[in-house]
Each structure stands twice: as C-alpha cells, then as structure tokens.
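Engineer: Sequence plus predicted model, see below.
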Amino acid sequence: MKVEVAYALPHEQKIIALQVEEGCTAQQAVIRSGIVELFPEINPDSTPMGIFGKAIKDPGNTALRDGDRVEIYRPLIADPKEVRARRAAKMKAQKAAEAEKE
C-alpha cells in the first residue's frame, strides 16, 4: 500500500511517498522513508506524529491504511493562544487610538 511521510520547517517541506506492507505502523513508515537522514532532529521514538492533521498517541502501534499521510510535528515556538491574545490587545489599542483622534 502507498503512504506518505511529511515534515515541514518554516522555509522547507518534504513529503516522501513510499510503499509499505499491510500492518505497517506510523513509526515504521517514518523510519523506512529515510526522512531522518534528511532531518536529523527527528527522533522516531519520541517526536510527535499525526495522520492527516490528527495527532496519534502511539505511532509505534498505529497501523496505517492505504493513502495515509504521516505528519511529523515540530515543537511550537509560541503558544497560539498567547499570540492571539497579544494580537487582539494590539488591535484594541489601535482602535482606541483611532477613536481618540476623531
């Protein structure tokens, strides 16, 4: 069966298509894809993974289906909630400043 393994950095992404046997796990597909040689920061034993954007808890025991795309996740640089809160506060301050000018 055919699956893909994907990893993305801010300015680079790689999707590797490969053939695997029935019962292949997400972790096995990552190892067999050779993506670790391209991105040594990936540790198949501990790096978080998902299938089509849905996180999987145990990549070593999650069997893939034909057509699945295993996504390897990077740690977040900033908390998305915190970033949105800062952006909202900035917009609120800008609106207040514009209202004072009127």
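Structural biologist: Noted; the coordinates are in hand.
Engineer: rest of the way, CA atoms for contacts and neighbours
Structural biologist: Noted.
Engineer: pretty sure Ile16 contacts Ile31?
Structural biologist: No - with the criterion set as C-alpha atoms under 8 Å, Ile16 and Ile31 do not qualify as a contacting pair; they are 11.4 Å apart.
Engineer: for comparison:
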Amino acid sequence: TITCGTTKYEPGPYSILSTENYAKINKAYQIIQKAFGSSGKDIPALSDTNTELKFTINKSNGNTNSNNGEEIVTKNNAQVLLEQASTIITTLNSA
C-alpha cells in the first residue's frame, strides 16, 4: 500500500488506495492512453475489432533498480476501451 505519510489510514472507501487497486487503475489507464496514441488520432473506427495493442508496462518496487515489465496484448476497439473505463470507475468507487 502506498501511504505517503498517511500511516493512520487503512486502504478502503473514503481513504487511500491500496497498491493492488492503484495497479488496476494504472493498467486500465495505460491501455486507454495507448489506444488514443500520442496525438489522440489513433482511435480506430468502432467497427474495426482486429487492431491489436501490444506494449509493456514497466514496474518497479521502489527498493531496487530492477524493473519488471508486464506485457499487455489486447484489442483496440470500443468494447475494450469501455471495459477499461469501467475498471477505473468501479475500482475508484469500491476502493
């Protein structure tokens, strides 16, 4: 859990995010950001369900210089983007 000096708080509703919930939100955000591309013009037509996104999210535990990457492979279509947005909203509402 990332507490940033808030040691008297426990993760939960109306409090701080757990590391696990932060990771869920970050992963969903990274997928959405990758789908939009750097210019925001890379979003495919809604009927294009075959475009694939493939990228790596680098992770660090903060104590060492080693990074562990999680490879993400997903489709770039409206359904996947809505699922990722739902993950963010649901996690924030239930965290």
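Structural biologist: Perfect, I can see it now. What you see is a predicted model, and the numbers here were worked out from it, not measured in a lab.
Engineer: what's the TM-score for these two chains?
Structural biologist: The TM-score (TM-score structural alignment, normalised by the length of structure 2) is 0.27; 33 aligned residues with a C-alpha RMSD of 2.9 Å.
Engineer: Do a quick rundown of the helices in structure 2.
Structural biologist: For structure 2, the helices defined by DSSP state H cover 19-36, 78-94.
Engineer: Buried deepest among the ones you listed, which one?
Structural biologist: Comparing the helices of structure 2 on average neighbours per residue, with mean count of other C-alpha atoms under 10 Å, the densest one is helix 19-36 at a mean of 17.
Engineer: what's it packed up against?
Structural biologist: Helix 19-36 of structure 2 makes packing contacts with strand 52-60, helix 78-94 when contacts are defined by 3 or more C-alpha pairs under 8 Å, 6 or more residues apart in numbering; DSSP states H and E.
Engineer: Nearest to Glu20 of structure 2, out of these?
Structural biologist: Glu20 of structure 2 lies closest to helix 78-94 among the helices and strands packed on helix 19-36 of structure 2, at 10.0 Å (C-alpha to C-alpha).
Engineer: Surely Ala8 of structure 1 touches Lys14?
Structural biologist: Yes - the pair Ala8 of structure 1 and Lys14 qualifies as a contact (C-alpha under 8 Å) at a distance of 6.3 Å.
Engineer: Quick check: which of the helices and strands packed on helix 19-36 of structure 2 is nearest to Ile25 of structure 2?
Structural biologist: Taking C-alpha to C-alpha as the criterion, helix 78-94 is the member of the helices and strands packed on helix 19-36 of structure 2 that comes nearest to Ile25 of structure 2, at 5.1 Å.
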